[in-house]
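K.L.:
below are the sequence and a predicted model; questions follow.
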Amino acid sequence: MPRCLHLLGLAALLLSLPALATPPLRLLSWPGYADEDLVAAFEQRYQHPVEVTLVHSDEQLRRQFNRQQGRYFDLIAANTAELQALHAQQRLLALPLQQLPNRLRQQRRFRDLQTLPGISADGQVYAIPYAYAEMGLIYDRQQLSQAPQSIASLWDPALHGRVLIYDGGSHNFALAALRQGLPPFDLPAQALSELARDLQALRRNSLTFYRGPEESAELFISQGAALMFANYGQQQVKLLRDAGADIGYSIPREGALAWLDCWAINQASQQVELALRWIDYSLEPPVSQTLSERHGLGSTLEGAADALPAQARLHWLQPVENEQRRSQLWQAIHSGKRQLPGE
C-alpha cells in the first residue's frame, strides 16, 4: 500500500474512534449523592461509565448546567426552587414513573408528588425526590433544659450573645416571615422592610454567623452557643454529635424551612434509559441510606434513619419574590448598618 494511502487510512480510523467510544452518563450532583463506591457498583452492573461533577452552591449548579448550551449533563440533582425555574425553561424531561419501581419504597410524603412544589406540572412528573434537610433548631442541653418550641426563641433576650445564625439573606427573611405568620417565599415590599428590622434585632441577639455545616459545628462548640438555626439540619446534628456535643434538635411549631433535592433528566439527554436506571438505583435501600449514615442527610425512603415525624410541618423551598433585594438588605444587616438600602 502506498505510504500516503496508509496514512490516510490511519487518520480516518483515529477520527472515527471518538464516535465509537461510549459516552459516559453525566451527573451534576451535590457531595454525598454519588459516592465513588456507589458509582463503581452502578458501572459494574450496567457496564457503562459514569462521570460525576460536584457543585457546592446553587450558583455553581446553574453555571454548570448551562455549559455547552445545556446539553452536557444527562441528570441533575436540584432543589425544588431550582427545578421550577428549569421546568419553566422547558429543560426537563417528563418521567415515566412505571420505569421507577423503587419509588414505591419512599415515605408517603415523598410519594405524593402533586403536593410537592416544583415536581410536577400539567399532569406530568419532572423530578423524583432523593435527599432533603429540614432547617430546625439545635440547642445545647447543658444550657437549655427544654427543647425550644418556636422560631421566636432565636430572638429571646435571655439568650443574648449565645445564638448562632446562618449567613444567608433569602433563608433568614423566610425564617423571620414564618415567625410573623407570613408566607415565607412571597413577601410584599412593605413586609420585607418590616422583617429587615426584625433581622436587625436578631443580629443584635446573635453570637455570630456561619456559612457551612463544618464551620457551624466548630463555632457552636468553641464559642459555647446555646441555640442555632440549623440551615443544614440533620447534617449539622451528625457533625455535632460525632464531635461529642450534648445537643437536642427540634422542629418549631411554625414549621421548618426545608430543601428537597430531586433527580431530574435533561430534556437534551441522549441516554434517557440509563438515566432512569440511575434514579431507580439511587432509591435502593443500601444506596439511599448512605445519605444519612455517611453524610447526615435525610433519605426519602421508608424506615430511613432520623426520619421526621409524619406530622412535622415543612415549608419546601420555592423561588422568592426578589432574591436580589433580600440579599441587599441582608448584607446591610450583616454589616451592622442602622439605615437600610432604600430608606
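P.N.:
Now that the structure is in, tell me what you want to look at.
K.L.:
C-alpha only now, for contacts and for neighbours.
P.N.:
Noted.
K.L.:
now do stretch 314-332: everything it contacts.
P.N.:
Residues outside stretch 314-332 that contact it (C-alpha atoms under 8 Å, 6 or more residues apart in numbering) are 79-82, 84, 116-118, 134, 168-170, 173, 185-188, 192, 196, 255-260, 340-341.
K.L.:
and these, which are buried?
P.N.:
By neighbour count, with 16 or more other C-alpha atoms under 10 Å, those hold 79-82, 84, 116-118, 134, 168-170, 173, 185-187, 192, 196, 255-260, 340 as buried.
K.L.:
where helices are concerned, which of those count?
P.N.:
Applying DSSP state H to the buried ones among the contacts of stretch 314-332, the entries found in helices are 80-82, 84, 169-170, 173, 192, 196.
K.L.:
dump those residues into TSV; add distance to Gln289 as well.
P.N.:
Formatted as TSV, these follow (distance: C-alpha to C-alpha, whole Å):
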residue	distance to Gln289
Thr80	21
Ala81	24
Glu82	24
Gln84	27
Gly169	32
Ser170	30
Phe173	32
Leu192	39
Ala196	39
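K.L.:
list just the nearest of the residues you listed to Arg91.
P.N.:
Distance ranking of these against Arg91, using C-alpha to C-alpha, places Gln84 first at 10.3 Å.
K.L.:
show me what contacts the residue lying closest to the closest one once chain neighbours are set aside?
P.N.:
Excluding its sequence neighbours, the residue lying closest to Gln84 (C-alpha to C-alpha, 6 or more residues apart in numbering) is Gly118, at 4.7 Å. Applying C-alpha under 8 Å, 6+ apart to Gly118 gives the contacts 80-81, 83-84, 87, 318.
K.L.:
likewise Gly298?
P.N.:
By C-alpha under 8 Å, 6+ apart, the residues touching Gly298 are 131-133, 234, 291-292, 304-307.
K.L.:
how about 7 Å then?
P.N.:
By C-alpha atoms under 7 Å, 6 or more residues apart in numbering, the contact set of Gly298 is 131-133, 291-292, 307.
K.L.:
second structure follows, compare the two:
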Amino acid sequence: MHWGPRFFSRRTPRSVRTPANSPRITWRAYRVLLQLPLLVCGCLFATAPAMAEDTVLRVLAWPGYADPDVVKAFEARFHARVEVTLVDSDEALWDNLHAGHTPPFDVLAANTAEIQRYTQEHMLAPLDLAQIPNTRRQLPRFQALSSIDGLTAGGKVYAIPFTYSSMGLIYDRKQIAVAPTSMTELWNPRYRGKVLDFNSAQHNFSFAALALGYPDPFQLSPAQTRAIALKLVDLRRNLLTYYTLPEEATAFFVHHKAALMFGNYGTQQLAQLRRAGADVGYVIPNEGALAWLDCWAMTSATAHRPLALAWINYMLEPEVSALLIQRQGLANTLTPSPESNVNAHLVWIRPVADVQRRETLWSKIVSGDLPETFK
C-alpha cells in the first residue's frame, strides 16, 4: 500500500506468514488496532466456483487488506482455505516472490510501480476482466486501466486498482482560516518554524518538482534536480522538524502547534490527527498531489486461477472495500473520497530516475549543508 503501502517509504523488509486469525506484527500494526467491528455476511452476491475442500489460496498482502473476518467469509463461500502472508515493505514483497516458495503465491497486492516491475519480470498473469465483474462498480478513473502507468502491457491487464492515498497538505484550521491552494504555501514566511515535512528523498524531490511546475516529477534533469535541492534547502527555514512515522507527525503537530504539513500518509494521517483532537483540514493543491495506488494481481505461477480471480473480485465487493475507509482511513476505488475529490489531480508514483543522486542530495539537505555546497 502502499501506506503503503502504499506506499511513501517502505524500507524495513519484514514478512510473516500467518493463518487468518493471527495478530498483526508490523510497524503499521497501529492501524489495525484501531479497527472497528464488522460483520461480513454471507449474503454477498458472487457465485463461488467449485473448489476442492483442500484447495489453499496463498495471498501476499499488506496489513489491513485481508483481515480475519474478511478471509473467513471468503473461505466459507468458496470452500477453500486462505493463507495470508503479510509484508510491511516493498522489499519484503519482492523477496517473498523470489524466495521460491512451494506452493507459490497466487495473488498479491502491490503499488503500480511494483506491478510494472513484476510484469516486466514475467511474474504476473494477465487478468480476464470478464471473471472480475465488480470492476464495473469502480469509479471511472479506475476503470480506465490504460490511463494508469503499470497496469497494462501489450494490450493485456495485469492488475486491478484496490486502494489509494494522496499526499496532500494538512493544515491547522485555527491558524489557517482559508484552505491553502498551492504546495508553495509550505515556503510562506508566515509559517516559519511551523511546517512539518516527511523525511524522504524520493517524495520530497517529486512534490517539490510539482511545486516548481516540472512536467515529470520522476524524471528530472541534473539542472532540475539541483534547483529542487536548493528549493528544499530553502524550506528548512520554515521547518519545525522532519518526521518519519505518522505517530511522530501527530505528536509534533499537536504539541508544538504546527500550522502546515506535507501529508505523506494522506487521509490516514488526517484521521489520526483528528482522533488526537486536532482541528485539521486536508487539500489537494492546484499543482496536484503525489499518490500511491495499490492493486491486486495474479501471479503467473498460480495453479488456482479461478479462485485467484474470485479473490480479486471479492475484494471489490462494496462490503469489503468499505473496510478500507472504516478501518484504515484509506480511500477505495468504488466510492468517492470526501477528502480527495474524485476530480483532483493525482500523480501516481512511478520509479524515479537517479535514485542515488536524490538520496545523496537529501542527506546534505537534512544535515544542514549550506546552499553553496550543492553542485
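P.N.:
Perfect, I can see it now. What you see is a predicted model, and the numbers here were worked out from it, not measured in a lab.
K.L.:
please state their TM-score.
P.N.:
Laid over one another, the chains give 0.89 as their TM-score (TM-score structural alignment, normalised by the length of the first structure), with 323 aligned residues with a C-alpha RMSD of 2.0 Å.
K.L.:
rewinding a little: just the contacts of Gly118 of the first structure now: which is nearest Val125 of the first structure?
P.N.:
His87 (10.4 Å).
K.L.:
what about the closest one, neighbour count?
P.N.:
Neighbouring residues of His87 of the first structure were enumerated by other C-alpha atoms under 10 Å; the total is 19.
K.L.:
that one matches what in the second structure?
P.N.:
When the second structure is aligned by TM-score structural alignment, His87 of the first structure is paired with Thr119.
K.L.:
just to revisit the earlier point, what residue in the second structure is paired with the residue nearest to Gln84 of the first structure?
P.N.:
Gly118 of the first structure is assigned Gly150 in the second structure as its aligned equivalent, the criterion being TM-score structural alignment.
K.L.:
same question for Gln190 of the first structure.
P.N.:
Checking TM-score structural alignment: Gln190 of the first structure goes with Ala223.
K.L.:
try Val272 of the first structure
P.N.:
Residue-level alignment of Val272 of the first structure against the second structure, with TM-score structural alignment as criterion, gives Arg305.
K.L.:
quick one: residues contacting its match.
P.N.:
Per C-alpha under 7 Å, 6+ apart, neighbours of Arg305 of the second structure: none.
K.L.:
got it, and the one 4 residues further on?
P.N.:
Applying C-alpha under 7 Å, 6+ apart, we find Leu309 of the second structure in contact with 131-132.
K.L.:
mind jotting down where the helices sit in the first structure?
P.N.:
With DSSP H as the definition, the first structure shows helices at residue ranges 3-20, 36-46, 58-65, 80-88, 108-111, 169-179, 189-205, 213-222, 234-242, 272-282, 285-288, 290-295, 323-334.
K.L.:
Gln99 of the first structure: which of those is closest?
P.N.:
Taking C-alpha to C-alpha as the measure, the helices of the first structure were each checked against Gln99 of the first structure, and helix 272-282 came out nearest at 7.1 Å.
K.L.:
centre of the chain to the closest one, how far?
P.N.:
Between the centre of helix 272-282 of the first structure and the centre of its host chain there is 20 Å, according to C-alpha atoms, centre = their mean, to the nearest Å.
K.L.:
buried set for it?
P.N.:
By neighbour count, and taking 16+ other C-alpha under 10 Å as the criterion, the buried residues in helix 272-282 of the first structure are 272, 274-276, 278-282.
K.L.:
against Leu314 of the first structure, how distant is the spatially closest residue to Pro188 of the first structure that is not a sequence neighbour?
P.N.:
Leaving out its chain neighbours, the residue that sits closest to Pro188 of the first structure by C-alpha to C-alpha, 6+ apart is Glu321, at 7.9 Å. Taking C-alpha to C-alpha, to the nearest Å as the measure, Glu321 of the first structure and Leu314 of the first structure are separated by 19 Å.
K.L.:
more neighbours: those two, which one.
P.N.:
Each of Glu321 of the first structure and Leu314 has its neighbours counted (other C-alpha under 10 Å); Leu314 has more, 18 against 15.
K.L.:
what does that one correspond to in the second structure?
P.N.:
When the two structures are superposed using TM-score structural alignment, Leu314 of the first structure falls opposite Leu346 in the second structure.
K.L.:
skip the chain neighbours and tell me the closest residue to Asp261 of the first structure.
P.N.:
Among residues not flanking Asp261 of the first structure along the chain, Asn79 sits closest, at 4.1 Å (C-alpha to C-alpha, 6+ apart).
K.L.:
let me see the contact set for that neighbour.
P.N.:
Applying C-alpha under 7 Å, 6+ apart, we find Asn79 of the first structure in contact with 259-262.
K.L.:
shared with the second structure, which of these?
P.N.:
With both residues aligned by TM-score structural alignment, their matches' C-alpha atoms under 7 Å, the contacts of those that the second structure also has are 259-262.
K.L.:
sorry, back to before: which member of the buried residues of helix 272-282 of the first structure is positioned nearest Ile151 of the first structure?
P.N.:
Within the set of the buried residues of helix 272-282 of the first structure, Ser282 lies nearest Ile151 of the first structure; the separation is 34.1 Å, counting by C-alpha to C-alpha.
K.L.:
that closest one contacts Ser288, correct?
P.N.:
Yes. Applying C-alpha atoms under 7 Å, one finds Ser282 of the first structure in contact with Ser288, separated by 5.8 Å.
K.L.:
can you tell me how far the nearest residue to Trp278 of the first structure once chain neighbours are set aside sits from Arg211 of the first structure?
P.N.:
In this structure, Trp278 of the first structure finds its nearest non-sequential neighbour in Phe42, 7.7 Å apart by C-alpha to C-alpha, 6+ apart. Going from Phe42 of the first structure to Arg211 of the first structure by C-alpha to C-alpha gives 33 Å.
K.L.:
tell me which of those two has more neighbours.
P.N.:
Counting neighbours by other C-alpha under 10 Å for Phe42 of the first structure and for Arg211 shows that Phe42 has the greater number, 18 against 12.
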